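In: Whatever this is, show me its structure:
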Amino acid sequence: MSELINDTNIIWVTGNKGFIGNAICTCLENEGFTVVGTDAELSVCESERLEAFAEEIQPRAVINCAGIRRDATSLSNRVKAYEVNAIGARNVALAANTVGATIIQVSSDDVYSSKLDEPVNEFDNPHPNTPYGKSKRAGEMMVRNITSDHIIIRSSWLYHTSGGRLREILDAAAAGANCPARTDQFAAPTSVDTYVKFMIKVLERDGTGTFHIASRGQASRYDFAAKVLELAGYNPESILVPEADPKTAENVVLESLMLEMFGAELPTWEDDLESYMKAAGLATS
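Out: This next block holds a predicted model:
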């Protein structure tokens, strides 16, 4: 790593083999940054090793994508979730602070209640009601307490071509299979390209604090899937199977008020999706 020490454009990404981490690394590299990624070989639970690594590579910023996922977090493993999502975030913040780097903590809309009456911005108080949301909220608080040189980013329904919901929808269509889609879960779908673009804007402007990066508007999971299929040239009604369940209904729509105050304007979720799919060669028109 010694040849990297004089590179003032180094971004260290933890959890780089995960869905979000891998996509962020690709986008940053495309923007000309030197990206150093680590994953399980350098656990965020090992504070001394993290600090030694930070000293070695001297990053400009550290993006902490490491974490226990929402679908892997429950009451039965909440200790592990807190160990990684909260204490791990603290350890990464300490390592970043050691070398004067900005820590960018990847958080989630799960820090809010899953059923809200109206959109929420960065000044609204979080009230998580799931083990995952509580662990991510604890991670935010840990980072805030360690250093003022932090950027906490919340988003929702991030999608990417390499996997996740977008790929599931397109794969089902290509196979001529049906695809279930919830009509009672709402958020603001956001492409990973838009996510990283505005993350870089915040970093370049020396922003600090908490930021929501979410496309404008809101959609149900059914709305999102239908738009994906429409753009790809399929008939959504022949593929999608609408589903609903009051017990797991969700409505968490983020507003990017801080970015608006920066003078930035995020795209609507429809425009974001269309631009992203066209750039990826997935849209028919």
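In: drop to CA atoms for contacts and neighbour counts, all remaining ones
Out: Will do.
In: How about Gly207: what's its closest non-neighbour residue?
Out: Leaving aside its chain neighbours, Gly207 sits nearest to Ile151 (7.1 Å; criterion: Cα to Cα, 6 or more residues apart in numbering).
In: Now do the strands in the protein.
Out: In the chain, the segments counted as strands under DSSP state E are 10-14, 34-38, 61-64, 102-106, 150-154, 158-159, 179-182, 185-187, 190-191, 209-212, 219-220, 240-243, 250-251.
In: Another for comparison:
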Amino acid sequence: MKKHILVTGANGQLGNSIKKQENQWPHFRFIYTDSKTLDITNQNVVETFFKKNSIEYCINCAAYTAVDQAETDQELAFKINALGPKYLALACKASNAVLIHISTDFVFDGCKTSPYTETDTPNPINAYGRTKLQGENSIVQTTEQYIIIRTSWLYSEYGHNFMKTMLRLSKTRSEISVVNDQVGSPTYAGDLATAILKIIDSKTIQYGLYHYSNTVETSWYDFAKTIFKFANKDVKVNPIASAHYPTLAKRPNYSVLQSEKLLEQFNIKASRWESHLKKVLEGLT
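Out: Next up, the predicted model:
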């Protein structure tokens, strides 16, 4: 009997990474949607979709992720990041389905100097983080059958991400400046996709909140240097302070996530971000 899995936001980094692995999970049946085929901000549309389709698991990859733009477009960010998850949670509850929702390290303020655990108190410092936290809270208040996974600094061969931005800049620039006082953990979207599918495949699911990111913390500056090194791009990277690179949204200075709980509950071990980066760049360059 195949497990029926709905993937929302399927054209983004994570959704495409799940599609790439589909053939490795022959006992799963995937339904992929985007904002055109399933508007998660419309409660009636979500309810109708769930009634028409037999869904056992919903992986919500849909999100408003433009961090700076969210500051001036808070209404849309709220609809997608907070209301959407609530409507999916209501539909999952009515269908007795499990909701797997992706959240972010940006729910934290970055004041710690050691990795954030699931028991640390969120305190978002930008509109994006606030709307993502509202989404988390709406799920917790709506259904018991949920897995919320916070991840960080997602990169892949798909969509928009820091790695692809650096590669694009390398075509026209021989020197760039990147902030060196924001520290986190880059996470390969393919790795996160595997972790999610392993959770669904596990015999017993421990519902709740989890953190997942690849291991070894780094700064955006060092991440950029590694990207150019692995891609054999001759680009000089200059370190600058965040104060000298003003953005609409404030970013946490430290947002490394501790992934031990996922290892304990599901035996899913996070790997180092560099190992995947090298493979991805080999495929792109």
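In: could the strands of structure 1 be laid out in a markdown table, adding distance to Asp171 of structure 1 and mean neighbour count?
Out: Formatted as a markdown table, the strands of structure 1 follow (distance: least, Cα to Cα, whole Å; neighbours: other Cα atoms under 10 Å):
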| stretch | distance to Asp171 of structure 1 | mean neighbour count |
| --- | --- | --- |
| strand 10-14 | 29 | 24 |
| strand 34-38 | 29 | 18 |
| strand 61-64 | 30 | 25 |
| strand 102-106 | 28 | 26 |
| strand 150-154 | 28 | 24 |
| strand 158-159 | 14 | 22 |
| strand 179-182 | 9 | 20 |
| strand 185-187 | 22 | 23 |
| strand 190-191 | 18 | 25 |
| strand 209-212 | 30 | 21 |
| strand 219-220 | 20 | 20 |
| strand 240-243 | 12 | 16 |
| strand 250-251 | 25 | 20 |
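In: So for Leu229 of structure 1, which of those sits nearest?
Out: Of all these, it is strand 240-243 that lies closest to Leu229 of structure 1, at 9.3 Å by Cα to Cα.
In: after superposition, how close is the closest one to structure 2?
Out: Strand 240-243 of structure 1 differs from its equivalent in structure 2 by a mean of 2.5 Å after superposition (mean Cα distance after the TM-score superposition for structure 1).
In: Where in structure 2 does that strand fall?
Out: On the basis of TM-score structural alignment, strand 240-243 of structure 1 is assigned to residues 237-240 in structure 2.
In: hang on, the earlier thing: I'd like the strands of structure 1 as TSV, with distance to Cys27 of structure 1 appended.
Out: TSV is the format used below for the strands of structure 1 (distance: least, Cα to Cα, whole Å):
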stretch	distance to Cys27 of structure 1
strand 10-14	12
strand 34-38	10
strand 61-64	13
strand 102-106	15
strand 150-154	16
strand 158-159	13
strand 179-182	28
strand 185-187	23
strand 190-191	11
strand 209-212	19
strand 219-220	25
strand 240-243	31
strand 250-251	29
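In: now the farthest one out in structure 1, which residue is it?
Out: Ser238 (31.0 Å; Cα atoms, centre = their mean).
In: tell me the contacts of that one?
Out: By Cα atoms under 8 Å, 6 or more residues apart in numbering, the contact set of Ser238 of structure 1 is Asn178.
In: From Gly164 of structure 1, how far out is it?
Out: 21 Å (Cα to Cα, to the nearest Å).
In: With Ser113 of structure 1 instead?
Out: 23 Å.
In: So for the two, which residue has more residues nearby?
Out: Comparing Ser113 of structure 1 with Gly164 by other Cα atoms under 10 Å, the one with more neighbours is Ser113, at 16 against 13.
In: didn't that one look like it was pressed against Tyr132?
Out: No. Using Cα atoms under 8 Å, Ser113 of structure 1 is not in contact with Tyr132, being 11.6 Å away.
In: Map Asp184 of structure 1 across to structure 2 for me.
Out: Alignment note: Asp184 of structure 1 maps to Asp181 in structure 2; criterion TM-score structural alignment.
In: Now do that match against Glu217 of structure 2, distance only.
Out: Computed with Cα to Cα, the distance linking Asp181 of structure 2 and Glu217 of structure 2 is 12 Å.
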